[in-house]
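Chemist: quick one, structure for this:
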Amino acid sequence: MNKVLFFAHLRDAVGAEYLTLDAGGKTVAELKDELVEKYDLPRMETVMTAINEEFASNDEVIRDGDEIAFIPPVSGG
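Modeler: Next up is the predicted model:
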């Protein structure tokens, strides 16, 4: 099982800070696609992904027990 964390507008769209999912063996892109389909998440193409607190690319494979975080771009001043 994997803990999947959501920040900013993604947290609002999912309705939770995190979900516990079975994402082991999937790529980051595959997980993003599943989440977009299930939760109608907006703008996932601009979202940064971290696996175990290290930035990850869309083709990185998730292992069982990994913690995945989806972090949208932030602006401010």
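Chemist: please count neighbours and contacts with C-alpha atoms only from this point.
Modeler: Fine.
Chemist: gap between stretch 62-71 and the chain center?
Modeler: Between the centre of stretch 62-71 and the centre of its chain there are 7 Å (C-alpha atoms, centre = their mean, to the nearest Å).
Chemist: mind listing what's buried in it?
Modeler: 62-63, 66-71 (16 or more other C-alpha atoms under 10 Å).
Chemist: now the other sequence, so there's something to compare against:
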Amino acid sequence: MRILYFAWVRQKVGAGSEDVSPPPEVADIGSLMAWLASRSPGHASAFADPKQVRAAVNQEFCGPDGRVGPGDEVAFFPPVTGG
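Modeler: All right, here's what the predicted structure looks like:
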């Protein structure tokens, strides 16, 4: 699974992307965020408030119940505001 990080999420994690192999019980965005948060202090900081992080799976926006699996591309980014 390819994980992409953008904006302040990227800054806190300390990387723009990484390839990961989460355990089988990680099957949705919510559980993926929790699992990622356990990987390092930077990840924990980035996912400390999951409501402040948006996600896309294979370039489709989704919520915490969005399904994920091996081979997916998952992007995490802050909420976007327009002007």
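Chemist: which pair in the buried residues of stretch 62-71 of the first structure spans the largest distance?
Modeler: Using C-alpha to C-alpha, these span at most 19.3 Å, a distance reached by Arg63 and Ile71.
Chemist: residue in the first structure matching Asp65 of the second structure?
Modeler: When the first structure is aligned by TM-score structural alignment, Asp65 of the second structure is paired with Asp59.
Chemist: quickly note the distance from that match to Gly25 of the first structure.
Modeler: According to C-alpha to C-alpha, to the nearest Å, Asp59 of the first structure and Gly25 of the first structure sit 11 Å apart.
Chemist: now swap in Glu34 of the first structure and tell me
Modeler: Taking C-alpha to C-alpha as the measure, Glu34 of the first structure falls 14 Å from Gly25 of the first structure.
Chemist: swap in His9 of the first structure?
Modeler: Separation of His9 of the first structure from Gly25 of the first structure (C-alpha to C-alpha) stands at 27 Å.
Chemist: Val36 of the first structure too?
Modeler: Distance, Val36 of the first structure to Gly25 of the first structure, using C-alpha to C-alpha: 18 Å.
Chemist: just Leu10 of the first structure next, same as before
Modeler: Taking C-alpha to C-alpha, one finds Leu10 of the first structure at 23 Å from Gly25 of the first structure.
Chemist: shared neighbours of Glu34 and Gly25 of the first structure, anything?
Modeler: Counting by C-alpha atoms under 8 Å, 6 or more residues apart in numbering, Glu34 of the first structure and Gly25 have no common neighbour.
Chemist: ranges for the helices of the first structure?
Modeler: Secondary structure of the first structure (DSSP state H): helices at 9-14, 28-39.
Chemist: which of those helices sits closest to Asn52 of the first structure?
Modeler: Smallest distance to Asn52 of the first structure across the helices of the first structure (C-alpha to C-alpha): 12.8 Å, for helix 28-39.
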